[in-house]
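**Student:** Need coordinates for the below:
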Amino acid sequence: MTTSSRSFEAKKLKILSALTIPDEAYTDLSPKGSVDTGVRDLIRDINQLQGLVTTSSCAGRISVFFEGVGSDVRNSQADRIQREEASDEPNVDSERSRQFAPTGGKGSGKWQFVSHDPIEVDDSKPSFHDLFNLQPTRGSIRPGSNSQLRLARFHFEPMILHVMAESLKHAQPVLTAASSAGFRESGIQSLRCLDDKNTCPIVAVRSSGLAVESIIGYVDNDSADGEAVVRSLVTEEYLHMLVLIANERFKTNYSRMDRFRTKLMALSTGSPSRMSSQNKGWEDAGRRRERKRAEGLQRRELERQAAQAIEKPPESEDEITIPFWGA
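**Tutor:** I've put the predicted structure just below:
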């Protein structure tokens, strides 16, 4: 085993050991402090492959974020990618536990709402203004006498996943599967592995094409009680439309995740040295269903013909065949 292989195996063992800790005891550097439920099955399947291990993940999310004081950088997916790629901790999953989070600027912001599942749209539920804690606007925008304008943003962000590979050979199927599944902005995080054989390449699986971002309000620091209030700049119907769009994007996101998993499993069948899309011994779920269906139809037809042959009486004694065994 080479030095790089031993280094990778040690890192993978550490990550897998952490993931075996029960949920109530597990914690990491993410706001949630644990692995997102929607991506756990995919993580489990990837971590069973030789030469690969996941290091951070998020299955996708809908969020409402209020910019902090002094912040001039959007809490976009690009900012999230930079923060997560800077961490070597396993499976950093962004969710809701931490109320204040850096936005990349000098200040901090607040996660007012985060959901890793589609939002249920029901007339019996509270309004989206209540759900996102938005107050009616008061005429003209009032950012506050001594502060810059701080905005409230609605986001939908698709899955993002970081996979550490033992070598570039192991990383290539991840990139191929990600691109073919629709995660077009996927790539290797750093090319230091080309010069340093002890550095393991990390593949970022991501797509910005599904993302949705919209300004929906601003932070008013001049409220009567002195507390900062987030004023809405949009109607309830507009928020309803954003939620419907995000829910549809979630469906597409799940579909891409399934395609990514299927393609990666196909490319990774066999030993790492034989990782190739030309693996002829593997068939996807659709091809297997068709093969099983054809085999079942053929078997039933043979059974029907055999039953007819047994039930049909011979037309004459000459047609009676007497079995004969012996030499």
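
**Student:** From now on I want contacts and neighbour counts done on CA atoms only, so please keep to that.
**Tutor:** Noted.

**Student:** G51 versus S186, what's the distance?
**Tutor:** Using C-alpha to C-alpha, to the nearest Å, we find S186 at a distance of 19 Å from G51.

**Student:** Ok, Q77 next?
**Tutor:** 28 Å.

**Student:** same check, this time on L267
**Tutor:** On the measure of C-alpha to C-alpha, L267 and G51 end up 13 Å apart.

**Student:** before we move on, what about R288?
**Tutor:** From R288 over to G51 (counting by C-alpha to C-alpha), the distance is 27 Å.

**Student:** In terms of packing, which of those two has more residues around it?
**Tutor:** G51 (22 against 12; other C-alpha atoms under 10 Å).

**Student:** The more buried one is in contact with E166, isn't it?
**Tutor:** Yes. Between G51 and E166 there is a contact under C-alpha atoms under 8 Å: 4.9 Å.

**Student:** Next, the structure of the following sequence, for comparison with the previous one:
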Amino acid sequence: MKISMDSFDLHKAQCLSRKDASKIGCIDRSIIEHVKLINSHSDYYTTSSCGGRIVLFAKDDGSRKCDGRWLYVTHGKASPAAIRKALSSPQKELVWFRQEAFILHVAARDLAAAKNLLAIARQAGLKHSGIFSLQSRIILEIEGNEHMDVPIKKGGKLIAPEAYITELVRIANRKMDNNMERLNTLLKYLKEL
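**Tutor:** Next up is the predicted model:
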């Protein structure tokens, strides 16, 4: 599949000229160099990105992700004290402690370019990456391997002891370190693109 050059270049210009629509309003510091490198290449542009994060997310059981709300978010390391403080406010919903890996959504000019970038992601050890849209645009998802998703509070009550919360934070912070190492490896390969 090949998208016309004019169409791809037009979409790229439009996408890159838009105001950042993320909740924080800017590209995460840990991934900005990756985004700039990808966007500087004539065959690619990023449509969204996140450098990885640790969050507390509240949502009703069975509801969709978009129906929930963030109680806490950091794109760096978390502290047990900050997590406990966020958990101290009353919530009736199910609260999840999550560590999410970095993610990049990248539009590619054509399937050959998409396969080339996917090969680079795989070289960097990013096994959860793939080409997932082949209709009007070819989109790649490049995603880190580090994830953690644990229910921590339900019906307004903690379902884990304090020591467990401290251990979750320690594990999530270690996963964020691994996330940064993988981002650095990806950056090395992107520079050869």
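
**Student:** After superposing, what score do the chains get?
**Tutor:** The TM-score (TM-score structural alignment, normalised by the length of the second structure) is 0.88; 191 aligned residues with a C-alpha RMSD of 2.2 Å.

**Student:** Over which residues of the first structure does the longest helix belonging to the second structure lie when aligned?
**Tutor:** Among the segments of the second structure that qualify as a helix by DSSP state H, the longest is helix 162-190. Mapped onto the first structure using TM-score structural alignment, helix 162-190 of the second structure covers residues 236-264.

**Student:** The matching stretch vs the second structure, average distance?
**Tutor:** Compared with the second structure after fitting, stretch 236-264 of the first structure deviates on average by 1.0 Å (mean C-alpha distance after the TM-score superposition for the first structure).

**Student:** Give the buried residues for that stretch.
**Tutor:** Of the residues in stretch 236-264 of the first structure, those buried under the neighbour-count criterion (16 or more other C-alpha atoms under 10 Å) are 239, 242-244, 246-247, 249-250, 253-254, 256-257, 259-261, 263-264.

**Student:** now do stretch 32-39 of the first structure
**Tutor:** Quick answer for stretch 32-39 of the first structure (16+ other C-alpha under 10 Å): 32-36, 38-39.

**Student:** thinking again about what came up before, who touches both of G51 and E166 of the first structure?
**Tutor:** Here G51 of the first structure and E166 have F8 as joint contacts, going by C-alpha atoms under 8 Å, 6 or more residues apart in numbering.

**Student:** Any idea how many residues pack against R80 of the first structure?
**Tutor:** By the criterion of other C-alpha under 10 Å, R80 of the first structure has 18 neighbours.

**Student:** Roughly how far does it sit from N47 of the first structure?
**Tutor:** Note on R80 of the first structure: its distance to N47 of the first structure, by C-alpha to C-alpha, is 23 Å.

**Student:** likewise A78 of the first structure?
**Tutor:** For A78 of the first structure, the distance to N47 of the first structure - C-alpha to C-alpha - is 26 Å.

**Student:** The helix or strand containing S17 of the first structure: which residues count as buried?
**Tutor:** Assigned by DSSP states H and E, S17 of the first structure belongs to helix 3-19. Residues of helix 3-19 of the first structure classed as buried by neighbour count (16+ other C-alpha under 10 Å): 4-5, 8-9, 11-12, 15-16, 19.

**Student:** Serialize these to JSON lines and add fields for distance to K110 of the first structure.
**Tutor:** Output for these, formatted as JSON lines (distance: C-alpha to C-alpha, whole Å):
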{"residue": "S4", "distance to K110 of the first structure": "41"}
{"residue": "S5", "distance to K110 of the first structure": "42"}
{"residue": "F8", "distance to K110 of the first structure": "37"}
{"residue": "E9", "distance to K110 of the first structure": "38"}
{"residue": "K11", "distance to K110 of the first structure": "33"}
{"residue": "K12", "distance to K110 of the first structure": "33"}
{"residue": "I15", "distance to K110 of the first structure": "29"}
{"residue": "L16", "distance to K110 of the first structure": "32"}
{"residue": "L19", "distance to K110 of the first structure": "28"}
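
**Student:** hmm, which two among those residues are most spread apart?
**Tutor:** Farthest-apart pair in these is S4 and L19; separation 22.8 Å (C-alpha to C-alpha).

**Student:** Strands along the second structure, start to end?
**Tutor:** For the second structure, applying DSSP state E gives strands covering 44-50, 53-59, 69-74, 94-100, 103-108, 130-134, 138-143, 148-154, 157-158.

**Student:** Compile those strands into a markdown table and extend it with columns for mean neighbour count and distance to A124 of the second structure.
**Tutor:** Shown next, in a markdown table, are the strands of the second structure (neighbours: other C-alpha atoms under 10 Å; distance: least, C-alpha to C-alpha, whole Å):
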| stretch | mean neighbour count | distance to A124 of the second structure |
| --- | --- | --- |
| strand 44-50 | 21 | 17 |
| strand 53-59 | 22 | 20 |
| strand 69-74 | 16 | 25 |
| strand 94-100 | 24 | 18 |
| strand 103-108 | 24 | 14 |
| strand 130-134 | 15 | 13 |
| strand 138-143 | 24 | 10 |
| strand 148-154 | 17 | 21 |
| strand 157-158 | 16 | 38 |
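
**Student:** Output those strands as a markdown table; include the columns distance to Q123 of the second structure.
**Tutor:** A markdown table is the format used below for the strands of the second structure (distance: least, C-alpha to C-alpha, whole Å):
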| stretch | distance to Q123 of the second structure |
| --- | --- |
| strand 44-50 | 18 |
| strand 53-59 | 23 |
| strand 69-74 | 28 |
| strand 94-100 | 21 |
| strand 103-108 | 16 |
| strand 130-134 | 13 |
| strand 138-143 | 12 |
| strand 148-154 | 23 |
| strand 157-158 | 41 |
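
**Student:** For K115 of the second structure, which of those is the nearest?
**Tutor:** With C-alpha to C-alpha as the measure, strand 130-134 is the member of the strands of the second structure nearest K115 of the second structure (7.9 Å).
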